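Chemist: how would this look folded up:
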Amino acid sequence: MQIQWFPGHMHKARLEIQAALPKVDVVIEVLDARIPFSSENPMLAELRGEKPCLKVLAKSDLADEEMTLQWQEFLGATAGVRVRSVTTEDIPTIRKLKYAAARMVPHKDGKTIRTMIVGIPNVGKSTIINVLAGRKIAKTGNTPAITKQQQSVNIGDGITLLDTPGVLWPNVHNVNSSYRLALIGSIKDTAMDYADVAFFGARYLVDKYPDRIASRFDLDSVPTTELELIEAIGRKRGCLGRNNQVDIDRASTIFVNEIRSGGLGRLTYETPEMMQREQAETAKRMAEKAIEDKEKEAKRKKRFRDKQRAQRKSREMGG
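Modeler: This is a model prediction of the structure:
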């Protein structure tokens, strides 16, 4: 799945974040509890360096509770990182985030603490900002990339919060992560194919949450393949065209929207063990590609040199 998701405003946001970081005491990174790894921006981790980071697992009411606990333990094992999980409705817990961030820089006690909140589009960052500020500061919505520019907000108790636009990265080397981001709505629908995303989600859910699928779509048994599942959903939901054939695109759209709305219950689409395995596979694939690219470049240069020699020899013979 080829996704064009790094428009100009995101490149500009990256540069602004990089310029502002030296003046920031704590970074608050908002992740989606359903995909903590895939919603963690590696570009931000690189820019942050060793600066303290409070990772907030947002939308945890949509994620598998047991898996959220596993992710909190896994992410919290990194030096300089603390983890909290929140839901949109749990206002008291969200308000406590600023105190959790302040405790990460005890040397700043009594001084202004400057925090920066970052996160990919549609992760719930604006909702958290509005709760911390006690008023509507940031626009909220279900579409990615609502925040367009940085803004500094005083959230009280000597703490300021720098809001930043949601930033995706130019390339997702782990193709599974790109599908997961599309599945939960962090990528604009115009940049994805519903059928591709639905088939990816179906493969995972058939394996991990078959009972949820059977219950939600009133299926006597859960199909073993993603195509059979999408077709079964299409028949149940009346997505039929000519000759009683299932409209795969319509059925896929219904399936993806059910996932995003929480209709299938609390789901998590990746585990720490799965991510470690995929990271290793991705690193191997990238290393192999680097070797291939190097060999291609060497061949290109050789062809260019050979062509130059042939042209020079032709001129000499003609002279």
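Chemist: Please make it C-alpha for all contacts and neighbour counts, starting now.
Modeler: Noted.
Chemist: Could you look up the SS state of the residue nearest to the spatial centre of the chain?
Modeler: Nearest residue to the geometric centre of the chain (Cα atoms, centre = their mean): residue 39, 2.7 Å. For residue 39, the secondary-structure state derived from DSSP: H, G, I helix; E, B strand; the rest coil is coil.
Chemist: Confirm for me that it is in contact with residue 32.
Modeler: Yes: here residue 39 reaches residue 32: they are 6.0 Å apart, a contact under Cα atoms under 8 Å.
Chemist: this one next, for a side-by-side:
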Amino acid sequence: MAINWFPGHMVAAQKKAAEALAEVDVVVEVLDARSPAATVNPMINAMREARQRPALKILNKIDLADPAVTEAWLAWFNAQDGVHAIGLSCKKAGESAKVLPEARKLVPHREGPLKRLRVMMMGVPNVGKSTLVNALLNRRIANVGDEPAVTKLIKRYDLPDGTWLYDTPGLMWPKIALATDGLLLAANHLVGVNAYIDEEVATYLAGILLARYPAALTARYGIDADNVDAPGVIEAIAKRRGFRIKGGSADFEKAAVTLLNDYRSGILGRMTLETPESRAVQMAALAVDDARPTGESP
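Modeler: As a prediction, the model looks like this:
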């Protein structure tokens, strides 16, 4: 099942963001450090490149991500033209103080009252953008919620140092090219729950965890990771926790939600679901598919 989620209000929000970029110096795009490439919105890249604006990529939630893989992703982003990347956890006190100095490095000519720094905060829904905005303002202004697409309007705030900060709604894009990106976005709770099936997403997540973090599954659920496949992980969780439906069969849906919640909350440990190497493999496969004549089977 392909996962796509593009609520109607995002069409108008995209248009307004593209117009507002004319008045902006730097785009600050907030990503999820557990799936950095999957959370890059290609529409945001296209909009900023059309205006020739540099990007500061914020890998947020590094406290939940695998530290070694985070370092690899930072190097990957920092090798791109017009891009600078840093990692932080915007819920930690003082972490937000890193953002504006790093953004200012990208436009050193913007300094002083007549050349104030103007930044636009962007990202997919529920990635932590509004939390970062509130931290920069040092007060709760932007709405924060545990469901995607809380912010609906573009707002401008004047920071004490004279910076203009534009906060935008979380933006998705109309069609997710990689099916695995949709699954990663869903696993990280970045799309609406009506856009995916919990069991499907949890099974995909289980496959990644078996390959990269099997010990975490064993420690949390008592699973023999060497002798189980991804669907078996969900079944094992159901049996371990006693999740049953009427008739005594395993409650796969409840087990799937348990795995997703344990991963999202960090209970399973610090994990990253994609690496620069896995991304390269997926993009190469996508390029082959795109080059194949219409109607030709893979």
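Chemist: Break down the second structure into its strands, ranges please.
Modeler: Secondary structure of the second structure by DSSP state E: the strands cover 26-32, 55-60, 83-88, 118-123, 155-158, 164-167.
Chemist: so which of the ones you listed comes closest to residue 214 of the second structure?
Modeler: strand 26-32 (21.9 Å; Cα to Cα).
Chemist: still on that earlier bit, now which residue in the second structure aligns to the residue nearest to the centre of the first structure?
Modeler: Alignment note (TM-score structural alignment): residue 39 of the first structure maps to residue 39 of the second structure.
Chemist: again, but for residue 154 of the first structure
Modeler: Residue 154 of the first structure maps onto residue 158 in the second structure, with residues paired by TM-score structural alignment.
Chemist: ditto for residue 97 of the first structure
Modeler: Under the alignment by TM-score structural alignment, residue 97 of the first structure pairs with residue 99 in the second structure.
Chemist: what about that match, neighbour count?
Modeler: If you count neighbours by other Cα atoms under 10 Å, residue 99 of the second structure ends up with 19.
Chemist: quick one: it from residue 224 of the second structure, how far?
Modeler: Noted for residue 99 of the second structure: a distance of 43 Å to residue 224 of the second structure, by Cα to Cα, to the nearest Å.
Chemist: And the helices in the second structure, which stretches?
Modeler: Along the second structure, the stretches classed as helices by DSSP state H are 9-20, 42-50, 67-78, 99-106, 129-137, 179-187, 198-212, 214-221, 230-241, 252-265, 276-291.
Chemist: Just give me the match in the first structure for residue 86 of the second structure.
Modeler: In the superposition onto the first structure, residue 86 of the second structure corresponds to residue 84 when matched by TM-score structural alignment.
Chemist: Was I right to think its match contacts residue 72?
Modeler: Yes: applying Cα under 8 Å, one finds residue 84 of the first structure in contact with residue 72, separated by 7.3 Å.
Chemist: Aligned against the second structure, show me the partner of residue 237 of the first structure.
Modeler: Matched to the second structure by TM-score structural alignment, residue 237 of the first structure sits across from residue 241.
Chemist: For residue 89 of the first structure, give me its contacts.
Modeler: By Cα atoms under 8 Å, 6 or more residues apart in numbering, the contact set of residue 89 of the first structure is empty.
Chemist: quick one: the aligned residue in the second structure for residue 119 of the first structure and residue 132 of the second structure, what's the gap?
Modeler: In the second structure, the residue paired with residue 119 of the first structure is residue 123, using TM-score structural alignment. The gap separating residue 123 of the second structure from residue 132 of the second structure is 11 Å, by Cα to Cα.
Chemist: So for residue 264 of the second structure, which of the strands of the second structure sits nearest?
Modeler: Counting by Cα to Cα, residue 264 of the second structure lies closest to strand 26-32 out of the strands of the second structure; the figure is 11.3 Å.
Chemist: Pull the number of nearby residues for residue 15 of the first structure.
Modeler: Other residues close to residue 15 of the first structure by other Cα under 10 Å number 10.
Chemist: do residue 154 of the second structure as well
Modeler: If we define neighbours as other Cα under 10 Å, then residue 154 of the second structure has 15 of them.
Chemist: what does residue 278 of the first structure give?
Modeler: Residues near residue 278 of the first structure, counting by other Cα under 10 Å, number 16.
Chemist: Now which residue in the second structure aligns to it?
Modeler: For residue 278 of the first structure, the aligned position in the second structure is residue 282, judged by TM-score structural alignment.
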